[in-house]
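Q: build me a model:
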Amino acid sequence: MYLRWSRFLPNWVNIVPVELPGRGTRLNETALEDFDALVQSILDDYQGYMQQPFAIFGHSMGALLAYGICQVLAAKNSISKQLALPQILLLSACPSPDKFDPSRFPDTHDRDALIANLRQQGGSAEALFDYPELLDMTLNILAADYRLLQGFQYKKTSPLPLFMQVLSGKSDDISLDNLSTWQQHSAKKIIFHEFIGGHFYIQDQQSLVLKRITQALQNHVPTNNHCLQGHSEIALT
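A: Reported below is the predicted structural model:
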């Protein structure tokens, strides 16, 4: 999905989709089910893209990982300025980490429960459920994600010195209270945006979402005489 976005974003935006172990081209690798280990793995793999102005976008579990990445970057940046921080952190369809409830996910060994959860979330083509092998692969990835999230433990740190925007779907089951508390995790005022749709509103409202992302990058990428310099990296998880 994220690579398709490049057709609709300005040419100064370079999209870098984050591929996790056990997914996509890394399907044969073992999925990491330890949150901190996965955060460090992403940093090790993608640090080279953080040498020029960049932003990070994360949707759902990706938003939690994006926040974890920025926690590590901020901690290291306070000691050494060699690691840059993103110009802006864009968080989608995810409660703030202090409100994150690992117990809300289904039993990862209950296939029927996982299928019901997958249907409830939306975002998957109905044809997926007619192909057992493809469905099993999807369920294995989903189960690995949920085991990772079930092991997540919130660690309170100082608010991040970052501009942040929180995006959400109006019909998603994440309460506004659990979204608004993201504010305590940023030292700067957060902007909130709500779109029509559920958990996968980013598919249903793609044009509006990309317009919002573009505006956010235009507002926070360094400029000179109103001309954007170089390329803005947007890492998507």
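Q: please make it C-alpha for all contacts and neighbour counts, starting now.
A: OK.
Q: near residue 110, how many other residues are there?
A: Neighbour count of residue 110, defined by other C-alpha atoms under 10 Å: 10.
Q: kindly report the same for residue 227.
A: Using other C-alpha under 10 Å: residue 227 sits among 9 other residues.
Q: state the distance from it to residue 158.
A: For residue 227, the distance to residue 158 (C-alpha to C-alpha, to the nearest Å) stands at 34 Å.
Q: and what of residue 131?
A: 47 Å.
Q: ok, these two, which is more surrounded?
A: The residue with more neighbours, out of residue 131 and residue 158, is residue 158; 12 against 9, by other C-alpha under 10 Å.
Q: and the more buried one, that's in a strand?
A: No: counting by DSSP: H, G, I helix; E, B strand; the rest coil, residue 158 is not part of a strand but coil.
Q: run this one through as well so I can compare:
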Amino acid sequence: MSTETGIWVRRFQPAPAPRTRLICFPHAGGSASYFHPVAKELSPRLDVLAVQYPGRQERRHEPCIEDIGVLADHVAEELLPLADQPMAFFGHSMGAVVAFEAARRLMARDVSPLVLFASGRRAPSCLRTETVHQEGDRALIAEVRRLGGTDSRMLDDPEIVDMILPSLRGDYTAIMTYRCPADVRIDAPIITMVGDSDPHVSMDEAMRWKEHTSGPFELQVFPGGHFYLNSQAAAVMRTITENIFR
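A: Below you'll find the model as predicted:
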């Protein structure tokens, strides 16, 4: 199988005869390449693909999409042709919500993922008052530092900061203005994955993903903060494969 894909979806490793596709959705400010190690580890058992949002890497000259619903509309259309094989979704932080909304749209087209792994994000209907997307650049970068997902040396480089700020602000605007009614559900099972010291997700907020599926639900808790998956990669990938191939 070729690694060639369109601008919305990246394939980093060939998967000659995969049984299932794993679609990965990045966090706010993140890019498809964040999931390159996942593709390297899980291919060829899984055809691992990662969504590439506008405004970063090779799409850096495109305007960011500051609305989760609009972003999910585009992603769902791009994923529809890939539904010739079973798909599982993994989304981290903002990506968990984009994956959920894409699943809603695909469900309306009689396509549903095998499972949604919702990582590092409170349930769609759980609201917090958040305003960092309306604040200055220093506040936004300070928030990224606090969450610990980006090498601090990169954040000390003014050229790199200038390059990533537009996608950060666009994504933070999208996720912090996102709203979802409490009664919205998908029919795919949801497995919520969270770090035990994540400042953005309480255990109660993680458990409330249960309200957004008509199928099975499970909560998996790992040691670590918002980017627990960086240090728990092996356990996370084991959880993914065990649940896809059970």
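Q: so what number do they get for TM-score?
A: In this superposition the chains share a TM-score of 0.84, using TM-score structural alignment, normalised by the length of the first structure; 212 aligned residues with a C-alpha RMSD of 1.5 Å.
Q: so which bits of the longest helix anywhere in the second structure are buried?
A: Taking DSSP state H as the criterion, the second structure has its longest helix at helix 158-176. By 16 or more other C-alpha atoms under 10 Å, the buried positions in helix 158-176 of the second structure come out as 164-176.
Q: in TSV, list those residues along with distance to residue 39 of the second structure.
A: Shown next, in TSV, are the buried residues of helix 158-176 of the second structure (distance: C-alpha to C-alpha, whole Å):
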residue	distance to residue 39 of the second structure
164	24
165	27
166	27
167	23
168	24
169	28
170	27
171	24
172	26
173	29
174	27
175	26
176	29
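Q: skip the chain neighbours and tell me the closest residue to whatever residue of the first structure lines up with residue 94 of the second structure.
A: For residue 94 of the second structure, the aligned residue in the first structure is residue 61 (criterion: TM-score structural alignment). Spatial nearest neighbour of residue 61 of the first structure, excluding adjacent residues (C-alpha to C-alpha, 6 or more residues apart in numbering): residue 94 at 7.2 Å.
Q: the one you found matches what in the second structure?
A: Checking TM-score structural alignment: residue 94 of the first structure goes with residue 121.
Q: same question for residue 172 of the first structure.
A: In the second structure, residue 172 of the first structure lands on residue 198 (TM-score structural alignment).
Q: dump the residue contacts of the residue nearest to that match when sequence neighbours are not counted.
A: Among residues not flanking residue 198 of the second structure along the chain, residue 225 sits closest, at 4.0 Å (C-alpha to C-alpha, 6+ apart). Residue 225 of the second structure makes contact with 147, 195, 196, 197, 198, 199, according to C-alpha atoms under 8 Å, 6 or more residues apart in numbering.
Q: which position in the first structure aligns with the first one?
A: Spelled out, it's residue 147 of the second structure. In the first structure, the residue equivalent to residue 147 of the second structure is residue 121, according to TM-score structural alignment.
Q: sticking with residue 38 of the first structure, tell me its helix or strand.
A: helix 35-46 (DSSP states H and E).
Q: just checking, what packs against that helix?
A: helix 61-77 (3 or more C-alpha pairs under 8 Å, 6 or more residues apart in numbering; DSSP states H and E).
Q: next secondary structure after the helix it packs on?
A: Past helix 61-77 of the first structure, the next helix or strand by DSSP H and E is strand 88-92.
Q: same for that next one, what does it pack against?
A: Against strand 88-92 of the first structure (3+ C-alpha pairs under 8 Å, 6+ apart) you get strand 54-59, helix 61-77, strand 163-169, helix 206-220.
Q: can you rerun that using 6 Å?
A: strand 54-59, strand 163-169 (3 or more C-alpha pairs under 6 Å, 6 or more residues apart in numbering; DSSP states H and E).
Q: by how much does the first one deviate from the second structure on average?
A: When you say that, I think you mean strand 54-59 of the first structure. For strand 54-59 of the first structure, the mean deviation from the second structure after alignment is 0.6 Å (mean C-alpha distance after the TM-score superposition for the first structure).
Q: for that strand, which outside residues touch it?
A: Residues from elsewhere that reach strand 54-59 of the first structure (C-alpha atoms under 6 Å, 6 or more residues apart in numbering): 66, 86-93, 232-237.
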